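Novice: just coords:
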């Protein structure tokens, strides 16, 4: 499904020679063109692919924290034009950067766009990088380009959800730092938002519920694997379509695809504190059908269906036995074994004193 951009503007944040952060603000929106649509699409796709997103909502604490919220509300109500709103947002961000003493600069992009059935506001601080190319006269030329594939400082507001359910705690999403408090947190602070809905905990609860449901139904190994794959495929499709997991629909998938008799929806409604709908976490969902682990210079991943057949685990010796290696891995091992063998022969020849053995 395509993204349709409705508004977009850019502002530039840079430190001068005295170390003071300045914001050069654009006075008008960028006209929507094919290149603008492509830029927004690229940013949207990159953002959708991020697995470390968290969710938040607008807090109601203090005058400062409500400056962005007030400006957004006025823009949505038609009391403030998009350019003025974006300029107020830029001012809020600059003030927050100064308060946190973060040395962040770049291009501030503010854009409204539509995807599937929802309207979104995207706020991102992008890096404006230099690149060198060769022109038609075979001369080097330096140009600027925005890096869209490595965005980290970005937040997105689901305007449709905000309007429909202002009391929700997940209409804002952002890319969360992996360890501790990260620079990305100031995106929450400048918008006056608080972290709310824990999508990862919901997904972990779902994975646990699926496994325990299979146990309660006393399913054989093959049936358990089928249920896991149905769950994985359903979640993968929801991620692709930009839709939440719906527990009722997932239960229906079990009944129609896996031919289950018991109701999964009734099962999770009894003992699990799961929302009716929540976003799927791509990283966690993948673990439904795969065993994944890394450490000590090793990274191992394989489909769960192979355990007990082509892959066997011995708990006593803590070893995996793999039968039937992937072709590309086998060729690498054979090539390296041959090279090691050749090096061994060369080493023996070098130790020879040159005399005949008789």
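Specialist: Yep, that arrived. Remember, predicted model here, so these are calculated numbers, not experimental data. Numbers count the residues shown, from 1 in each chain.
Novice: use CA for all of it now, contacts and neighbours both
Specialist: Noted.
Novice: list the contacts of the helix or strand containing residue 156.
Specialist: Residue 156 is part of strand 154-158 when elements are defined by DSSP states H and E. For strand 154-158, the surrounding residues in contact (C-alpha atoms under 8 Å, 6 or more residues apart in numbering) are 118-125, 171-175, 184, 187.
Novice: what about the lengthiest strand in the chain, distance to the chain center?
Specialist: Identified as the longest strand of the chain according to DSSP state E is strand 4-15. Centre-to-centre, strand 4-15 and its host chain are 22 Å apart (C-alpha atoms, centre = their mean, to the nearest Å).
Novice: tell me what it is packed against?
Specialist: Contacts defined by 3 or more C-alpha pairs under 8 Å, 6 or more residues apart in numbering; DSSP states H and E place strand 4-15 against strand 21-25, helix 34-49, helix 82-100, strand 106-115.
Novice: distance to residue 259 and mean neighbour count added to the ones you listed, as a markdown table?
Specialist: Shown next, in a markdown table, are the helices and strands packed on strand 4-15 (distance: least, C-alpha to C-alpha, whole Å; neighbours: other C-alpha atoms under 10 Å):
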| stretch | distance to residue 259 | mean neighbour count |
| --- | --- | --- |
| strand 21-25 | 59 | 16 |
| helix 34-49 | 32 | 16 |
| helix 82-100 | 52 | 19 |
| strand 106-115 | 34 | 20 |
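Novice: take a look at this one as well, against the first:
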């Protein structure tokens, strides 16, 4: 992924002292290390829980100011503002947020990258961790490293989608576990408004899939294969930071009838967008239940719980509403 521009601004926050900005005056020169850092940063970012949306505008809640970042970016893309000035303005607004909500400062990495026809602006506040290295004399020496896993605040903007004006989910940003005030403050800094609930959309998609499998009355093996295909496709999209496309997913689930699942969604009117940002946490919860005790072995896909299979917690029993045909035949043979 070619890097068009890159820069690091440092926000220092020594113990007991106020946060202060050490702004860079020049972009970073190209290097193999910077390319490798971008690759690691993308993987770490895609693994994070995120909000998806767009820049605030006149259609959003009354009283919400339009995004100043949107205007600054427009000037940058029109070459009325350089990358140093653009990112320094972002860092200046970020410093008070660090001062108010974070125990330590970090390095604000800003990247303008292009991949094929897509172009992205990526922002990430990275902290440091103490590590070790072996120098040329084979001696162990302390080494201070960027901690990509500890990414307090980060955002990614699809510049092409934003400029095209046909999407409301071109901007994503991390949901920090540090507190609601920090998350809201970062969204305000970006001038962001949520355009889609990734967790809710993913849950609705999985519900639509469960309904589809039940309606088709698929054998257990076919049901398992389609479940695995869905999770594999959705997880791959999440790893790449790409949305789940309903038409593409439908083709993955059934090559013989590539429109079957897509038509099911549209005919049942689940209200899903054509492209859904995958929520990794929700996907990970869509699993297979299994257990064995006293000569009884039971396993079933989690999407069947509450429909074909019910758990009666009070009486500690499972109720199977649709007995598999093969098992039904065996039971009748013993009757």
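Specialist: Structure received. This structure is a prediction, so every number in the text was calculated from the model and none was measured.
Novice: among the contacts of strand 154-158 of the first structure, the buried ones, what's the PyMOL command?
Specialist: Burial among the contacts of strand 154-158 of the first structure is assessed by 16 or more other C-alpha atoms under 10 Å; the matching PyMOL selection reads:
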select buried, resi 119+120+121+122+123+124+125+171+172+173+174+175+184+187
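Novice: pick out the most distant pair among the contacts of strand 154-158 of the first structure.
Specialist: 118 and 184 (24.5 Å; C-alpha to C-alpha).
Novice: re earlier: so which of the helices and strands packed on strand 4-15 of the first structure gets nearest residue 132 of the first structure?
Specialist: strand 106-115 (19.3 Å).
Novice: who's in contact with the closest one?
Specialist: Under C-alpha under 8 Å, 6+ apart, the answer for strand 106-115 of the first structure is 1-14, 86, 90, 119-128.
Novice: quick revisit: between the helices and strands packed on strand 4-15 of the first structure, which one is closest to residue 220 of the first structure.
Specialist: helix 34-49 (34.5 Å).
Novice: what angle sits between whichever helix or strand comes after the closest one and strand 154-158?
Specialist: Sequence order places strand 53-58 as the next helix or strand after helix 34-49 of the first structure, per DSSP H and E. Calculated by axes from the mean of the first three to the mean of the last three C-alpha atoms, to 10 degrees, strand 53-58 of the first structure forms an angle of 60 degrees with strand 154-158.
Novice: mean deviation, strand 53-58 of the first structure versus the second structure?
Specialist: Mean deviation of strand 53-58 of the first structure relative to the second structure after superposition (mean C-alpha distance after the TM-score superposition for the first structure): 1.5 Å.
Novice: contacting residues around residue 43 of the second structure?
Specialist: Residue 43 of the second structure sits next to 239-240 when contact means C-alpha under 8 Å, 6+ apart.
Novice: at 10 Å what do you get?
Specialist: 148-149, 238-241 (C-alpha atoms under 10 Å, 6 or more residues apart in numbering).
Novice: show me where the second structure has its strands.
Specialist: Going by DSSP E, the second structure shows strands at 3-12, 20-22, 50-55, 106-115, 118-134, 140-158, 171-174, 192-196, 244-245, 275-276, 288-293, 296-301, 309-312, 317-320.
Novice: tell me the most buried of the ones you listed?
Specialist: strand 171-174 (a mean of 25; mean count of other C-alpha atoms under 10 Å).
Novice: could you tell me where it falls in the first structure?
Specialist: Mapped onto the first structure using TM-score structural alignment, strand 171-174 of the second structure spans residues 172-175.
Novice: need the residues that contact the matching stretch.
Specialist: 47, 50-58, 120-124, 151-159, 161-162, 184-185, 187-188, 191, 193-197.
Novice: what's stretch 127-147 of the first structure in contact with?
Specialist: With C-alpha under 10 Å, 6+ apart, stretch 127-147 of the first structure has contacts from 12, 39, 42-43, 104-108, 126, 148, 150-153.
Novice: one more pass at 8 Å, please.
Specialist: 105-107, 126.
Novice: with adjacent residues omitted, what lies nearest to residue 224 of the first structure?
Specialist: Closest residue to residue 224 of the first structure apart from its sequence neighbours, by C-alpha to C-alpha, 6 or more residues apart in numbering: residue 214 at 6.0 Å.
Novice: from what I can see the one you found touches residue 226, true?
Specialist: No - the pair residue 214 of the first structure / residue 226 is not scored as a contact, 10.3 Å apart, by C-alpha atoms under 8 Å.
Novice: quick one on the thing from earlier: superposed on the second structure, what's the mean shift for the longest strand of the first structure?
Specialist: Per aligned residue, strand 4-15 of the first structure averages 1.4 Å (mean C-alpha distance after the TM-score superposition for the first structure).
Novice: run the angle between that strand and strand 106-115 for me.
Specialist: Using the same axes, to 10 degrees: strand 4-15 of the first structure against strand 106-115 is 170 degrees.
Novice: residue contacts, residue 204 of the first structure?
Specialist: Taking C-alpha under 8 Å, 6+ apart as the definition, contacts of residue 204 of the first structure comprise residue 284.
Novice: returning to what we had before: right, and the strands of the second structure - which one's nearest residue 251 of the second structure?
Specialist: strand 244-245 (10.1 Å).
Novice: and residue 198 of the first structure, what does it touch?
Specialist: 54-55.
Novice: can you do 7 Å?
Specialist: residue 55 (C-alpha atoms under 7 Å, 6 or more residues apart in numbering).
Novice: so what corresponds to it in the second structure?
Specialist: Match for residue 198 of the first structure (TM-score structural alignment): residue 197.
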